[in-house]
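1. got a predicted structure plus its sequence, pasted below:
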Amino acid sequence: MTADAPADNPYVADPPTEFEPVADLNLDTAREQAEQLRDAIRYHDHRYYVENDPVIGDRTYDTLFARLQDLEDTFDLDRENSPTQRVGGEPLDELESVEHVAPMQSIDQGGEKGEVQEFDDRVARGLADAGFDPDERTYFCEPKFDGLSVEVVYEDGIYQRAATRGDGEVGEDVTENVRTIPSVPERLRGDYPDTLAVRGEVFMPTEDFQAYNRERIERGDDPFANPRNAAAGTLRQLDPSVTAERPLAIFFFGVLDASVEFATNSEVYERLPEWGLRVTDLAEKADSIDAAIDYRDRLLAERDDLPFEIDGVVFKLDDRAACEALGSTARAPRWAFAYKFPARSERTTVRDVVVQVGRTGRLTPVALMDPVEVGGVTVSRASLHNPAEIERLGVGVGDEVRVKRAGDVIPEVAEVIEAASKGTVDFPESCPVCDSPVERDGPLAFCTGGLACPAQLERAIVHYASRDGLDIEGLGEERIQQLLDAGLVEELADLYELGQLDLTSLEGWGMQSVANLQDELAASTEPPVDDFLAALNIPSVGGATATALARKFETFEAVMNADREHLQAVDDIGPNVADDIREFFESERNYEAIERLLEHVDPQPYEVEGGDELDGLTFVFTGSLEDYTRSEAQEIVETHGGSATSSVSGNTDYLVVGENPGQRKRDDAEDNDVPIIDEGEFESELEARDVLE
């Protein structure tokens, strides 16, 4: 499910990249802008790291991030929970979470030579302060691969597990998927260390990516935007056999933890291949920052001829003892810097402009163009983003335009080079799919059809049947598309009117699968009211907000009829969220669709389950439990009146430790005299308090 964008936030869609000087701001204005930037960056982090569907380019993101850092530094703003204090991203719900053996930090980055020289100056000062000779500093240079970063762990030379970077502390367990990558050895070679945790970058080679995308288009699937998205989507497949069919590769480039020592980062590149771990042959040492910059310029010139995508280079101080002395900020090491490449761009001619209706109802104009090579990829369509962008560019059919891949991700029209049209494209006033009125929201345009718009229906049904909705097994995206293509479902209520003959006439549907689906649908007709609210995919209403609404109003009818004032009385619901809820229910088409749905579904009033057996107790979990997922264990605690938090503090009562636990939480527990218990002791505590029988 796509993350909902923060409402009324100027830094979400087509954000500005030029700001008034920080010195001209007062404290209140700075605080307000910083909060908007934090919300927007969290949203962009989620789109990039979790959904692999960014809405802005890398350089634009870097500009927003730098502005936030500048505001925080200048006005000494509170940085607690700010994106500048952590690595972006969070694990997906569908995959188990796993703690890294050591933090997988991000890297400070920039696209200007002056920023690189400033980095070198900071390194020199830091080395001098730490007692090192700054004149002896050398750098190890390597390509910045445009893929997905993973942690791979070996014990006694045997492959144990793999995890995505996630939020830097906790990632998604992709052990079986990474195991399918041919360049990941099951067993290390040579004189390997007893324990080894390495960092690598999973990617899809360019030629393989082009062939795979061609196959997707030929079978009617949407192509991936770039090799990084293809690699990330493949690695997060729940079925490892799907991953095994796709052409993934990996380069290893760092050691997170090992039972051996390395004197330099260049030595890491020498030792890893000895153990059977693949590294790139493009890395090299540089005896000065100028030599490192020359390395970057050479790779930039060779970029289009490489068999994989890179979006910059990384400079690391080579001496690992010096690296340790410099240390890290909360987000990134002080001894490394990524020098980013500029975005690619090219010329072509606009032949037509069509308006697509997205699954959220947003209308996006798309320019159809003469095919052109942009960064090694043939581009024949590019986003115009929104009606305001059409007006800003002054673009029309027949114009010669410059196309770029912003951040090497999204093809977009950057400017009109030579106008051949007599005006800009007329933007429709009604939805091209359902003919509902189009509503403008600042620079954006949305279809007001809601649940009744066919373009939004697939997304509505997918979410309704997902784990975040009513968890209807047997109703995945492929089968939903079948139902839509066959004309059997035109709104949510039609799901409950599907007959056996309707379904058995479709390819791949047998009597048993039909019976199973009908049983699942029947079981979903009396859902808890909070599950039903979450299933409707109301803008800004996720699972937690749905539960808060249910707890406050108890019945679905009460929520549907609540005014803005009463909605804002609910915890964590502000005026913007209240407006989103009211607008959803006040839409005539949504109202009609919900009324039909309520003919089949009877949401049950909210009831508090569980008890207060764990009232006043706070638990923290680390590692993998045998009998529960971490979320299941946390739910048990919270259902029975306790608290389950993500970090250890003096208020924590127990740290529950499973397999492969994180060292930081155990250290924090010891520092705060927090009892450390295993899964068996946790269950004994639950039994003693009558939580478990």
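-> Sure thing, it's come through.

2. rest of the way, CA atoms for contacts and neighbours
-> OK.

3. what is the burial count for residue 324?
-> Taking other C-alpha atoms under 10 Å as the neighbour definition, residue 324 ends up with a count of 12.

4. so where do the strands sit in the stretch 101-250 of the chain?
-> Residue ranges of the strands in the stretch 101-250 of the chain, as given by DSSP state E, counting those that start in this stretch, are 109-110, 139-145, 148-155, 158-164, 170-172, 195-203, 249-258.

5. CSV for those, including distance to residue 282 and mean neighbour count?
-> CSV is the format used below for those (distance: least, C-alpha to C-alpha, whole Å; neighbours: other C-alpha atoms under 10 Å):
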stretch, distance to residue 282, mean neighbour count
strand 109-110, 20, 20
strand 139-145, 7, 23
strand 148-155, 18, 23
strand 158-164, 24, 22
strand 170-172, 28, 24
strand 195-203, 15, 22
strand 249-258, 11, 20
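
6. residue 35 is nearest to which of those?
-> The minimum distance between residue 35 and those falls on strand 109-110, with 22.2 Å, by C-alpha to C-alpha.

7. other residues contacting the closest one?
-> Defining contact as C-alpha atoms under 8 Å, 6 or more residues apart in numbering, one finds that strand 109-110 is touched by 62, 116, 337, 338, 339, 340.

8. the longest strand along the chain packs against which elements?
-> Of all segments of type strand in the chain, defined using DSSP state E, the longest is strand 344-357. Using 3 or more C-alpha pairs under 8 Å, 6 or more residues apart in numbering; DSSP states H and E as the contact criterion, the secondary-structure elements in contact with strand 344-357 are strand 363-374, strand 400-406.

9. comparison target, given below:
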Amino acid sequence: MSEAIQLIIENLRTELRQHNHNYYVLDNPTLSDYEFDLKLKELEKLENEYPQFADPNSPTQRVGGGLTKNFETVTHKNRMYSLDNSYSKEDLLDWEKRIQKITGVNELEYTCELKYDGASINLTYENGSLKSAVTRGDGFQGDNVTTNIKTIKSIPLIIDSSFSDFFEIRGEIILPLNGFQKMNEEREAAGEEMYRNPRNTASGSLKLQDSSEVAKRPLDCLLYHIVGDRLPVDSHFDALETARELGFKVPKAIQLCKSIDEVFQFITEWDVKRHDLPYETDGIVVKVNNLHLQDELGYTAKAPRWAIAYKFKAEQESTVLNEITYQVGRTGAITPVANLEPVQLAGTIVKRASLHNADQIEKLDIRENDTVYVEKGGEIIPKIVAVDLGKRPLNSVPTMYATHCPDCQTELIRKEGDAKHYCPNEFGCPTQITGKIQHFISRKALNIDGLGSETVELLFKERLIQNYADLYDLTIEQIIPLERMAQKSAENMIEGIHKSKDIPFEKVLFGLGIRFVGETVAKKLAKHFKSIEKLMNVTFDELVAVDEIGERIAQSIVDFSNDLGNILIVDRLKRYGLQLEVSKESEEGQTDILNGKSIVVSGVFHVMSRNELKKSIEDNGGKVSSSISKKTSFIVAGDNMGPSKLVKAESLGVSIISETDYLKLLGGE
């Protein structure tokens, strides 16, 4: 009997999944809404009566109902990179030349797709079932929003597992324009404030605590990239076509281009047709089609070398500049800000725009009360691009740039060759003090849960902290009396501060806020010098001798290390137990066998994936280079190594070894 019931349940699930796919992905319904609802209720009734056959990926789970108080932070298995932007055909031609130089391949194929304006999502499938859905976050880690994502009908919960046992597929959660309009009509009728734009509304929907509320919103998901080891496809275009066959909603506006000229044709076509789309898009994404070439090209610190976004000409509006004010950054850099008469631009209300620096103000002769033209740089950050001189008031006077810090009134300085003015009062300027602490607690640094920017400002205002080391002296008793602070909030904050003592050295080093030491540089310094003690005692010459550490970074580290205030703060962090040296665990399996060697990886490999091979080189002290030069120590070559790379290697006398030879080298054979 139970086997028969189980079969009925499974058949209903399969039938409902197919109807769901027909309706939401293919836009070709084969069942009326009424009939669908009857079958869904029948399935729901059977699942309630026979809970032993429950399935978290059943069609009944799409209606929501699960509550999520706190979204778990998850580290991405494969980092979600940003894309480099281009704004002209010349930019794209330059990009192609860089690819040709690295790969040695002159005739390239590209896949062109529309750049969807939504909230990025990473879906993980294991053995044919949706395992998790995680937001992009900072690219390294995001929020687990699986419960909410399951309510989106166009996302399959079950697929054919024969494609791959484990893979990730990425896309954008969007809110179609007609759905957005309907939501706003309902809010207006209810006397509620209307949503500003589809993108932010889609993004905010993913973090609603009640998934049944998410289910009411007409969200959709457009997929554009599969990530996985040894996928059974050789090209990006084929991967997307396969994803479509598996049941994913892959937009039809995709084209395989045999040349960069065909890419230009695609851009020209969609610059016009995009205005008729049912959802927002702000450009075209161009990707090298061959997946092996994608692997060979790899990534910069921020973006894949094999993909680029072409941004359509930014929307522009005119408005009045009411006032120029000045902001102080955590490094003391002063940024002039245009406070504008509110204007709608690219779906958002813009009230402020960056003026960059004194040179930009002088170049455009920007003045208060001017009528100015504003656009979004890459349709993200508003900026002033021109002044309507014909509307300038008769009593207008040229802008005199600020001479003193708006926060502490210290006289500003501007070093030769630097575009920005700076407030030199590093340890006395309130905004610099709180800015350094806010950077220290940020997600990419110490990632302290329960502590946000506003709380940092409140703690500083109440004189409980003056620097980031003071955080480790805080007690629950000190925090509870603060405004909007309850017992549980105070406990969470102290617990988050305590847990940050386990954050690895490279992130602590980044969190110290040394000027010009970003994430990538912090990793390199941590790996090379192993401890903060050694780093703060090296000379300028020793620093510039490290690969990719230039004079500006070296001088900044020396200045930081020679400052008594910094020395005392770092000493306190040591005593509090923060990780200020590379842990033994992180160095397990690492050697210096390849120390000082620059190695190029080219071709298709069988024992290790390309990423595993690159990590192996770095773990053994080597540097992975993307192009062959006189500095190249040797090339690890797999199948299908580019012929031009072979010619270049031979002309420079660079040795080529196989994957097997490389493994023997590591084994000391």
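-> Thanks, I have it. It should be emphasised that the depicted structure is a prediction, and the values quoted were computed from it without experimental measurement.

10. where does the TM-score land?
-> The TM-score (TM-score structural alignment, normalised by the length of structure 2) is 0.55; 513 aligned residues with a C-alpha RMSD of 6.6 Å.

11. circling back to that earlier point, which bit of structure 2 covers the longest strand of structure 1?
-> The alignment of strand 344-357 of structure 1 onto structure 2 (TM-score structural alignment) covers residues 315-328.

12. my guess is residue 259 of structure 1 contacts residue 196. True?
-> Yes. With contact defined as C-alpha atoms under 8 Å, residue 259 of structure 1 reaches residue 196; the gap is 6.8 Å.

13. residue closest to the middle of structure 2?
-> residue 139 (3.5 Å; C-alpha atoms, centre = their mean).

14. what sits closest to it if chain neighbours are left out?
-> With C-alpha to C-alpha, 6 or more residues apart in numbering as the criterion, residue 139 of structure 2 has its nearest non-adjacent residue at 4.4 Å, and that residue is residue 80.

15. for the one you found, the count of nearby residues, please.
-> Once other C-alpha under 10 Å is used to define contacts, residue 80 of structure 2 is seen to have 22 neighbours.

16. do the same with the one 4 residues further on
-> For residue 84 of structure 2, the tally of surrounding residues (other C-alpha under 10 Å) stands at 17.

17. re the thing from before, same list, the strands of the stretch 101-250 of structure 1, but as TSV with distance to residue 503 of structure 1 please.
-> Conversion of these to TSV gives the following (distance: least, C-alpha to C-alpha, whole Å):
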stretch	distance to residue 503 of structure 1
strand 109-110	53
strand 139-145	46
strand 148-155	39
strand 158-164	39
strand 170-172	36
strand 195-203	40
strand 249-258	40
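
18. select, out of the ones you listed, the one closest to residue 186 of structure 1.
-> Each of those was checked against residue 186 of structure 1 via C-alpha to C-alpha, and the shortest separation belongs to strand 158-164, namely 5.0 Å.

19. same for the closest one, what does it pack against?
-> Helices and strands in packing contact with strand 158-164 of structure 1 are listed as strand 148-155, strand 170-172, helix 175-179; criterion 3+ C-alpha pairs under 8 Å, 6+ apart.

20. before we move on, which element is residue 455 of structure 2 in?
-> Secondary structure here is read from DSSP states H and E; on that basis residue 455 of structure 2 sits in helix 453-461.

21. next, the buried residues of that helix.
-> Applying a neighbour-count criterion of 16 or more other C-alpha atoms under 10 Å, one finds 455, 456, 457, 459, 460 buried in helix 453-461 of structure 2.

22. give me the distance between the first one and residue 96 of structure 2.
-> Residue 455 of structure 2 is 47 Å from residue 96 of structure 2, where distance means C-alpha to C-alpha, to the nearest Å.

23. before we move on, what about the third one?
-> Applying C-alpha to C-alpha, one obtains 47 Å for the distance of residue 457 of structure 2 from residue 96 of structure 2.
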